[in-house]
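# Turn this into a structure:
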Amino acid sequence: MTAAESEPASETTFDVVVVGSGAAGMTAALTAADLGLSVVVVEKDRYYGGSTARSGGGIWVPDNEVLRRAGAGDSPELAATYLDNLVGEQVSADRRRALLEHGPAMLDLVLRRTPVRLEWIPGYSDYYPELPGGLAGGRTVEPRPFDGRALGAELANLQPPYLAAPAGMTVTAAEYKWMNLIARHPRGVLTAARVAVRRMISLARKRPLLALGQALVAGLRAGLQRAEVPVWLSTQLVELETTGDRVTGAVVLRGGTEVRLRARRGVVLAAGGFERNERMRKQYQREPIGTEWTVGAQENTGDAIEAGQRLGAAVELMDDAWWGPSIPLTGGPYFCLSERTLPGCIVVNAAGRRFVNEATPYVDAVHAMYAGNETGVSHIPCWLIADQRYRNRYTFAGLPPRQRFPGRWYKAGVVRSAGTLRELAEAIEVPAEELTAAVERFNGFARRGHDEDFRRGESAYDHYYGDPRLPNPSLAPLEVAPFHAVKIVPGDLGTKGGLRTDADARVLREDGSPIPGLHAAGNASAAVMGNTYAGAGATIGPAMVFGYLAARSIAENDQSTAPPTDSAVPRPRIWRDR
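A predicted model of the protein is given here:
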């Protein structure tokens, strides 16, 4: 423990104050330290890592060194074409350009200053690979399993994953794909065996292995330890502090005591979105909405966003989120990633009809769910309909093939099963004729290998979690009783809207002018992806890039805001709700 991490003083000064300890905040702090600035990270939660630690840990940063070494076939020109076609003018060209120009350098710094090691996930395609510039082979990289011993005592303070792997296994995103196919493909069996052997070796060596978002966060935290950057846990942002129109620090609550953190050079807000704030969700987003369907970190209540707004900051994209169809399980929502894309299932609305390509990127799937409000036919909740062959073949929400759904899921109304489709329709209160017709029509498409209604299975993305033993990996008929229905609601990984920023991650007012001394990155800022989602890791990758750019912008600004010694100079103002 450094002196800066010991008992709180009433006032402490750093060059940079970072609010939030997810990928955006840690990358900002790491960059600031690399540039020779003193920096502190404050985190509201008792754990560090935020939603990043609860995520899959993928990073979408085009044309980085890991992709180049792997021969992924990317280039700056291809990536720019892809974002131009995908995001377009919804997000300024300079922000899109900043992501692409500085992303590789950001990852180089992370790999140089931390023990994080990354690998390409081949075949995990961009979410719209058929667009010009899209890559069917994908641009997503993920952390290798990380030895938690590198953190020492700080391992105990790492944010837990939202869903632990069974039997304490360490499973990467690339392995997850094949583990789902353990009953269908030899590679699934080999992957499971490799994961099991790795688990036994780690137990024998008393080596705690971390994967996915936890591995990324742990590596970043280890980098901050090396750089002697303090991370204050259980420290809540109270208010931003200004002198004139410039942000010069923050007031935080630590150990029951208010502490004034002076920032000589600037403040970076990286405290996540507002997914856990019921009031804000109802203010900005469409019903039905709430806090019970998100898998974002518990402390993401929009504190940093509202602190910026009180200084006149503009916000954007507040009605949107990093959506994903989710199963409202009794222990918390399950983000439904592969389950709805595997062959042998469809998704129907309250009218018993299909309304979307089930394998579409998850943000688009929830946009389609909310679009039902405009048609007069509710798509929320909707139901994933599958037959027993589907359950015999594939892993589902962590349940191995053939394993029965838990009784508590039935008791909670999350799952219904029946011997016929008509009986199943009655159980979930949809028209039997419509559900039967929807399944029969889909079965015809599946047998012919072409979905004429929603084009499921035409995109390379649709195939990633599919079954390679089938002619179309995304399509199979529903024929084998009993039939099952699983409730689906509009969950999310976090909210997408936040403070408006420029290409240097500076927070902007409504008139487009920057608020001096204030930067934002991650879900505290409006997403550079706009209303869409480029590929797996397009939350974390840009969050890290703009955290990096925030620190660089602060370092390149020669104006220091160190408090003068003249006692006649007015004390900074503290912005509070009155």
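# Only C-alpha atoms from now on, for both contacts and neighbour counts.
Will do.
# Now do the contacts for residue 140.
58, 59, 60, 61, 120, 121, 124, 125, 126, 535, 536, 537 (C-alpha atoms under 8 Å, 6 or more residues apart in numbering).
# Another for comparison:
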Amino acid sequence: MAAVVIWDATPRRDASADVVIVGAGACGLVAALRARAAGADVIVLERDASPSGSTAMSSGFVPAPSTRFQRAIGVRDDTPELFEADIMAKSHGASSPLLARLAATAIGPAIEWLSDAHGIEWIVLDDFLYPGHARHRMHAVPEKTGAALHARLLAAAEAAGVTIVTGARATRLFVSAPDRVEAVEIARPDGATEVIGCKALVLACSGFGGNAELVARHIPEIAGGLYYGHAGNTGDALLWGEALGARLDHLSGYQGHGSLAHPHGILISWALMMRGGIQVNMTGERFSDESGGYSEQAVHVLAQPGAIAWNIYDCTIHEFALAFPDYAEADKAGAIRAAPDVIGLAAATGLPQAGLAASLAAIEDCRLGRTADPFGRDFTSVAPLAPPYHAVKVTGALFHTQGGLMIDDDARVLRGDGAAFANLFAAGGAACGVSGPQVSGYLSGNGLLTAIAFGSVAGTAAATVALR
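Here you go, the predicted structure:
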């Protein structure tokens, strides 16, 4: 069912709330918690029978500077300005400066508020530095999964008295000219419809990765890759925005991932690469700088024969990676191959022994400083890869889109003429993100960064509008 805008200021209303939020992922739940804390009556509309979305499918890692959780592990010199600079550097200056600054300044207070007000526990990952980040700033709940983060946010929302309506796909917005949303129509699984009135509306319904037509139109380079995101990310916010004449930016931006176990469909942490692992193609040869970032690596992997690569690493890295639940699941599923030496590794993977041996010898020469890596990677700071070896077969995938509705510093959606809609807000994947227009602009954690930072801003601002 297509997302539709109806220009009608007086639709029937079967229910109403101060703030209505479309989507019950991390973004929608954080927005709901903020709006509820500000005194607003909140309804969250969730299309699925049980809320999950992109958050539950993610690793659950959230970058944030200047938090007490960083200080607890000795990171005392991180700042929003340094984080903003990292965001801009990753996109080569192509990110929206306004949004980069908003995300970098809002995320730390949001993380601490979720802990103080709702008991969300955070730890900071400090075993390795994620690509593009100048400091250890990646926060996670103790379970280190997106599903656990989502479960904690969902429990917090329920405890705060947020009404979450499931099995309720938002299909139509009722709008009074020129800029005010009056109500949202929802469709039930049995075909029934209801209209929910609102004083403010927050779009937290993610991006358009699950809409093959929109992906082919806006991001043709990844249209042939696997989509590893929630099926509900069908671009409703984008379609509503187009119908409303909203400003849309960076629709070609997206997060890819070059390490999805094949055919198992399990995310393999990029920590393997950052600890010294490499990727080779079906000839056993490396084809890129693996330390550049997992997002752009999706394109590099998809360009290889069969759109396949192998992650090659050793037992030390394997033992380290077992602490990540996704990796442990992949190991249990039989995706991880083990071998005592290069001969065994060739047999276990079906890769040419000569190619593997040459690739391993070449990176050791780079590590010792005897030669420079032709792809530009610095191996001098990582330990040598030593037998026994491990390997996992992977492919590249689209995880989620990064372009969307342009917002101001209150997360209000902007019209094409630059003015803001009176009561329409967007955050997370529904809004334009901070990765710029290219896949290479994605800095690790940008997805949950904008979900939580912009969701926090949107929930507070929406409540302010609704309660005037």
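# care to give me the TM-score?
Here the TM-score for the pair of chains, by TM-score structural alignment, normalised by the length of structure 2, is 0.81; 447 aligned residues with a C-alpha RMSD of 3.8 Å.
# picking up where we left off before, neighbour count for the contacts of residue 140 of structure 1 - can I get that in JSON lines?
Listed next are the contacts of residue 140 of structure 1 as JSON lines, based on neighbours: other C-alpha atoms under 10 Å:
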{"residue": "58", "neighbour count": "28"}
{"residue": "59", "neighbour count": "26"}
{"residue": "60", "neighbour count": "24"}
{"residue": "61", "neighbour count": "29"}
{"residue": "120", "neighbour count": "24"}
{"residue": "121", "neighbour count": "22"}
{"residue": "124", "neighbour count": "24"}
{"residue": "125", "neighbour count": "25"}
{"residue": "126", "neighbour count": "27"}
{"residue": "535", "neighbour count": "24"}
{"residue": "536", "neighbour count": "24"}
{"residue": "537", "neighbour count": "22"}
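# Just put the residues you listed in CSV and tack on secondary structure.
Shown next, in CSV, are the contacts of residue 140 of structure 1 (DSSP: H, G, I helix; E, B strand; the rest coil):
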residue, secondary structure
58, coil
59, strand
60, strand
61, coil
120, strand
121, coil
124, coil
125, coil
126, coil
535, coil
536, coil
537, coil
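# got the residues you listed as a markdown table, with distance to residue 455 of structure 1 columns?
Putting the contacts of residue 140 of structure 1 into a markdown table (distance: C-alpha to C-alpha, whole Å) gives the following:
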| residue | distance to residue 455 of structure 1 |
| --- | --- |
| 58 | 27 |
| 59 | 28 |
| 60 | 26 |
| 61 | 29 |
| 120 | 28 |
| 121 | 25 |
| 124 | 19 |
| 125 | 17 |
| 126 | 17 |
| 535 | 19 |
| 536 | 21 |
| 537 | 25 |
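# out of these, which one sits closest to residue 142 of structure 1?
Nearest to residue 142 of structure 1 out of the contacts of residue 140 of structure 1 is residue 58 (C-alpha to C-alpha; 4.6 Å).
# Relative to residue 438 of structure 2, how far out is the equivalent of the closest one over in structure 2?
Taking TM-score structural alignment, the alignment pairs residue 58 of structure 1 with residue 61 from structure 2. Residue 61 of structure 2 is 21 Å from residue 438 of structure 2, where distance means C-alpha to C-alpha, to the nearest Å.
# Check residue 115 of structure 2 too.
Computed as C-alpha to C-alpha, the residue 115 of structure 2 to residue 438 of structure 2 distance reads 34 Å.
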